[in-house]
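**Student:** give me coordinates for this.
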Amino acid sequence: MDQVPGSPQEPQDARGDDGLPGCYRHPDRPSGIRCTRCNRPICPECMVSASVGFQCPDCVRGGSGTGHSPRATAPRTLAGGTVAADRRLITKILLGLNAAVFVAVLATGGPTSPLPDRLDLLGLAFDPARYQLVGVAEGEWYRLLTAMFLHQQVAHIAFNMLSLWWLGPPLEAALGRLRFTALYLLSGLGGSALSYLLAAQNQPSLGASGAIFGLLGATAVLMRRLNYDMKPVLILLALNLGFTFLWPHIAWQAHVGGLIVGAAVAFGMVHAPRDRRNAVHVATCAVAVLAIAAVVWVRTLQLVG
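**Tutor:** From the prediction side, this is the model:
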């Protein structure tokens, strides 16, 4: 196919095994999306939402030349968020929060210290003298959130944080900081809610795995939206789900809950119509919050009753 007159030439080695050209800034990333102005292939990290299609960062910096206002030509991510200079900032903050909480637990005595007992996800606990409502069932809903940042072992936090560092930056670049933060937190809350609903009454649980599975589901949705090859992410998802159900002492409920919520929220974010994108994003997150609250409310009624 002929090059568009005046457009830069693609790297000669930028075509992958699947026939898709590589991003002109990241040749190792095959992409089926091209800049609407210069026709160069661009990956999710380089996409800037335009009035029609997507543009590359170079064309955005060069200006449209159409007389649009600065607001109309402001760089936007795939989902309509503001393009940030550091597209890994939220990922780094989440990594820092998880690491800080893990160090705080170790400093106060490790997994047997009072800190995990006050912050993990717990429904109805057994007291030697009587059954006593504690945790979420007693109204401590904050446990749905704080349990996401607790890890019991070094291997546990290492696996989750490596997954966050791998999955987080591409999603943060494609969604923008605010939407990525909402995706992560809602995924984690969804995992906590399903764990609270289905796990044993006196079984505590903790970890960021629900949020990580949400990011994995969101990655699959994003790749499908961009017409990428789905085989790698589907294989990764199958392996993680197999590990979830075959390995003992894993809260599979949190993994499945996070996966469902993460995929659903991401779908609403990347498929929203351009002319009412913000409204659809707010509605998507609101529905997710209401669904999580409903699950927690139903389970609490079961325990109290």
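**Student:** rest of the way, CA atoms for contacts and neighbours
**Tutor:** OK.
**Student:** buried stuff in stretch 167-186?
**Tutor:** By neighbour count, and taking 16 or more other CA atoms under 10 Å as the criterion, the buried residues in stretch 167-186 are 167-177, 179-181, 183-186.
**Student:** wait, stretch 132-148
**Tutor:** When burial is assessed from 16+ other CA under 10 Å, stretch 132-148 yields the following buried residues: 133, 134, 135, 136, 137, 143, 144, 145, 146, 147, 148.
**Student:** following up with a second sequence; could you model it the same way so I can compare the two?
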Amino acid sequence: MEDQAVCCYLHPDRETGIRCTRCERPICPECMVSASVGFQCPECVREGNASARRVRPRTVAGGSVARDPHLVTKILIGLNLAVFLAVKAFGNQVVTDLGLYGLCSKYASQCIGVAAGPDQWYRLVSAVFLHEQVAHIAFNMLALWWVGAPLEGLLGRTRYFALYMLSGLGGSALVLLLAPSSLTLGASGAIFGLFGATAVFVRRMRYDMRPVLILLALNLFFTFTWSNISWQGHIGGLVAGSLIAVGMAYAPQERRALVQWGTCAAVFVVTLVVTWIGVTQITG
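**Tutor:** Here you go, the predicted structure:
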């Protein structure tokens, strides 16, 4: 009795003695794809590649690895520069429209300032992108690039953007609470949040803490010794950014996203409470 010839499942006219190591279907030399052990058929190779693509690489904090790991930092720098150019082009009107005023101040027969009502609360965010002096924006944007770009690579775009914005908002809220009578502007609060987050992740990854601590100490020294610097904004951003970074760096693996975004939500709620207390203190 003769054995029946085995033919390639893709080419029935070709006899073969080779089978796919995954599905065991017969394959001819033309269909064989070399694998680590034996050969595989084209369909199994495609399925394996699709599975590999579905497993996306992650950053240290669990974010998606982007093709350009510094894109958000570049966009933030671009926004700050665009607002700065608008200030130079249109003058004090832009500062008046975007600056953080706490008290209700009369301007062009209108009451402006966060205390004027919820429609003015946008100033808590808009002031973070506002600069008047060349030295101010130059220093802040250099710091944003040096500190922010590596941090964005660690966190991923979404987590990094949340950290930046919540740090800036935290700085604005503390200004409103402790120094509502002054005009405040600049990205320093958000950048101090990045300083704090960098320190947390350096500690988490067991790197040498001395460089980042020296950098942070120098910036705090300038904060409290130089004139016309809002220490309230710097400290508010530093505290907010550090707390968010602790939640992102030390979240347990099995509930990482829940803990990380829960921490962001908690900091946001606390910021709103501080803002409400500040407004109540002013209007009361």
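**Student:** for the second structure, what's the longest helix?
**Tutor:** Using DSSP state H to define each element, the second structure has its longest helix at helix 256-283.
**Student:** superposed on the first structure, what's the mean shift for that one?
**Tutor:** After superposition onto the first structure, the average distance of helix 256-283 of the second structure to its aligned residues comes to 0.7 Å, using mean CA distance after the TM-score superposition for the first structure.
**Student:** tell me, that helix lands on which residues of the first structure?
**Tutor:** Under TM-score structural alignment, the counterpart of helix 256-283 of the second structure in the first structure spans residues 277-304.
**Student:** can you check stretch 233-247 of the second structure too?
**Tutor:** Using TM-score structural alignment, the match for stretch 233-247 of the second structure in the first structure runs over residues 254-268.
**Student:** touching that stretch from outside, list them.
**Tutor:** Contacts to stretch 254-268 of the first structure, defined as CA atoms under 8 Å, 6 or more residues apart in numbering, come from residues 183-184, 186-195, 209-218, 220-222, 244, 280-281, 284-285, 288.
**Student:** and the residue most central in space within the first structure, helix, strand or coil?
**Tutor:** Residue closest to the average C-alpha location in the first structure (CA atoms, centre = their mean): residue 215, at 3.1 Å. In three-state terms, and counting by DSSP: H, G, I helix; E, B strand; the rest coil, residue 215 of the first structure is helix.
**Student:** next one: the residue nearest to residue 233 of the second structure when sequence neighbours are not counted from residue 57 of the second structure, what distance?
**Tutor:** Taking CA to CA, 6 or more residues apart in numbering as the measure, residue 233 of the second structure lies nearest to residue 171, with 3.9 Å between them; neighbours along the chain are not counted. The gap separating residue 171 of the second structure from residue 57 of the second structure is 33 Å, by CA to CA, to the nearest Å.
**Student:** please identify which of those two sits among more neighbours.
**Tutor:** Residue environment comparison for residue 171 of the second structure versus residue 57 gives the larger neighbour count to residue 171, 34 against 12, counting by other CA atoms under 10 Å.
**Student:** what is the equivalent residue in the first structure for that one?
**Tutor:** Checking with TM-score structural alignment, residue 171 of the second structure has residue 191 as its match.
**Student:** ok, that match to residue 241 of the first structure distance?
**Tutor:** 14 Å.
**Student:** ranges for the helices of the stretch 1-150 of the second structure?
**Tutor:** Taking DSSP state H, counting those that start in this stretch as the test, the helices found in the stretch 1-150 of the second structure are 42-54, 71-90, 92-98, 123-126, 134-143, 149-155.
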